[in-house]
Every structure is written in structure tokens, then in C-alpha cells.
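1. I'd like to go over a predicted model; first the sequence, then the structure.
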Amino acid sequence: MNGVMKPKVIATEKAPGAVGPYSQGMNAGPFIYVSGQLPINSATGEHYTEIEQAAKQSLSNCLAIVEAGGGTLETIVKVEIFIRDMSLFSRMNAVYAEFFGDHKPARAAVEVSKLPLDAVIEIQMIAFTGTHS
């Protein structure tokens, strides 16, 4: 590729495997791109439907992929949340605030009509592991 670095697939057993033709995440240069994560516990296969538990599981799945790519919670720079019912936003947001603590990545949260496997939430992330130029 004429000196251009090829992105690397990130895979970990600490998050659910992809349910389609995509990877859990990609490491491209100084960035880690995490595919949308549903609230599925990879150890038990349980699919959480209660928003607090679901949000925590989706966030934990994303973080496991970030860590597998060499990042940490503090390197997460962008979070995108897809939630089926915006009336659950404040409950989800409380879990989100506890998960990130003082770290405040950029974020978007949108209500969607349907998610894969009828999930109540799906979360994706971008982390930055390089140096600022």
C-alpha cells in the first residue's frame, strides 16, 4: 500500500462477537474505532433489557474492545449512543456518568425505532491512542 499502514482488526473474547460481516473494532493509525455494542454479556450470553444494566454492559463491551486495541477509558474521545426510548435517557445517563467519572468524551445520543436483536441500546466509540500533532 505504498507505505500506508493497513488498519488492524481488533478482536477480544471479553466482548460479544460480531453478529454480521464486520469486526468488533479496528485500529487505524492512532485511532480505535469500536463497532456498535449491544448489551450482551459475552461470558453468559445474557442479553440485558433493563436500561441501567443494558447501558453498563454495552459500555463495558466497548471498553473491552478499546483495551484490546491498546487504549484505556481515558483515551476514549467520542461515544455514540442509540437508544430505543428517549424517556429512558436520564436513567441511561446516570449509568454513563458513573462509568466515565471525570472523563468526558464528546457524545451523541439519538432515539431509534429498532436495533439489532431488539436491543434497548447500542453504543459505539472512538478512542485516540496516538500523540497530538
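-> Cool, got the structure.
2. From now on I want contacts and neighbour counts done on CA atoms only, so please keep to that.
-> OK.
3. Surely Val120 is in contact with Arg84?
-> Yes: applying Cα atoms under 8 Å, one finds Val120 in contact with Arg84, separated by 5.3 Å.
4. shared neighbours of these two, which are they?
-> Common neighbours of Val120 and Arg84 are not found (criterion: Cα atoms under 8 Å, 6 or more residues apart in numbering).
5. In addition, the following structure is provided for comparison:
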Amino acid sequence: MQIVSTDRAPQAIGPYSQAIASEGWLHTSGQIPLTAAGEKVAGDIATQTEQVFDNLEAVLAAGGAALAQVVSVNVYMTDLGEFAQMNEVFARRFGGHRPARSTVQVAALPTGARVEIAAVARLIR
């Protein structure tokens, strides 16, 4: 098992790692709309989702993976009424790749975020 870390994404805000690589798999922690410097990104759900994907791609790259290797994703949103806008960003960022996905509404997310995304990728070496 290997801890994966990058300064191109926000550092963990608790006792966890940005990602863990284990036995050919990369498990990312949930990414929220913070800049790499740890500043909260304000704006609508599309803006926040774009930042989440920037963070997710940085963590995946640090672990030797890319969005094309993601096999499953968990999306947490504070308002499923914003699903269509989040989904537009999600579809564009993944392109033709379609990982398995769960999307759930939650009461709240850290730092007042509106969206959080965690992913599992298959490492190809």
C-alpha cells in the first residue's frame, strides 16, 4: 500500500490521504472545490464541479492514473436539483469514458462545498 500525495490539489483537511494505491488500484479521497492552496472556490455547481475535477485529475496523475482509468465514482451533492449542471461537467470531463457511478444527496459537505467526488482507478503499469 502506498500513500499518494500532490501539491497540485488541496491537502487533506483531516486525518486521511489524498489517495492510496494498493494492488493495482488507486482509491482517491473525496475531492471538494478547494484550490491547491486550500482556498474555497465559490460559484455555481458547474464552477465547483470543474474545480473538483481539476483536483481529481491532479491526484490521479500523482498516483499514475488518469480519468480514462477510473472504474467507479461516488458523487455527493447538497442539492440534487443541481444534478443536470453537475452532470454536464461530469460528461465533458470524462469524454466518451463512462465509469460506474453513484450520486447521492447529503445534508452538508466540508467547507460548505456543494459537491464532492471520489474515484477508484485501475492502475496500468
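-> Yes, it's here. Keep in mind the model is a prediction, meaning the values are calculated, not measured.
6. just to revisit the earlier point, and Val120 and Arg84 of structure 1? which has more neighbours close in?
-> Using other Cα atoms under 10 Å as the criterion, Val120 of structure 1 and Arg84 rank with Val120 on top: 24 against 20.
7. which residues in structure 2 does the longest helix along structure 1 match up with?
-> Under DSSP state H, the helix in structure 1 containing the largest number of residues is helix 51-68. With TM-score structural alignment applied, helix 51-68 of structure 1 matches the range 45-62 in structure 2.
8. quick one: the matching stretch to structure 1 mean distance?
-> For stretch 45-62 of structure 2, the mean deviation from structure 1 after alignment is 0.9 Å (mean Cα distance after the TM-score superposition for structure 1).
9. And that stretch, what's buried?
-> Within stretch 45-62 of structure 2, the residues that qualify as buried are 45-46, 48-62, counting by 16 or more other Cα atoms under 10 Å.
10. got a list of contacts for it?
-> Residues contacting stretch 45-62 of structure 2 (Cα under 8 Å, 6+ apart): 4-6, 8-10, 18-19, 26, 28, 31-36, 41-42, 66-67, 82, 85-86, 89-90, 93, 113-119, 121.
11. can we see that at 6 Å?
-> Applying Cα atoms under 6 Å, 6 or more residues apart in numbering, the contact partners of stretch 45-62 of structure 2 are Arg8, Ala9, Gln31, Ile32, Pro33, Ala66, Gln85, Met86.
12. For structure 1, which segments count as helices?
-> Going by DSSP H, structure 1 shows helices at 51-68, 89-100.
13. Report all helices and strands that the shortest one contacts.
-> Of the remaining helices and strands, none touches helix 89-100 of structure 1 by 3 or more Cα pairs under 6 Å, 6 or more residues apart in numbering; DSSP states H and E.
14. equivalent range in structure 2 for it?
-> Using TM-score structural alignment, helix 89-100 of structure 1 lines up with residues 83-94 of structure 2.
15. and the closest residue to Ala65 of structure 2 other than its chain neighbours, how many residues sit next to it?
-> Leaving aside its chain neighbours, Ala65 of structure 2 sits nearest to Leu123 (6.0 Å; criterion: Cα to Cα, 6 or more residues apart in numbering). By other Cα under 10 Å, 18 other residues sit near Leu123 of structure 2.
16. which residue lines up with Leu123 of structure 2 in structure 1?
-> Match for Leu123 of structure 2 (TM-score structural alignment): Thr129.
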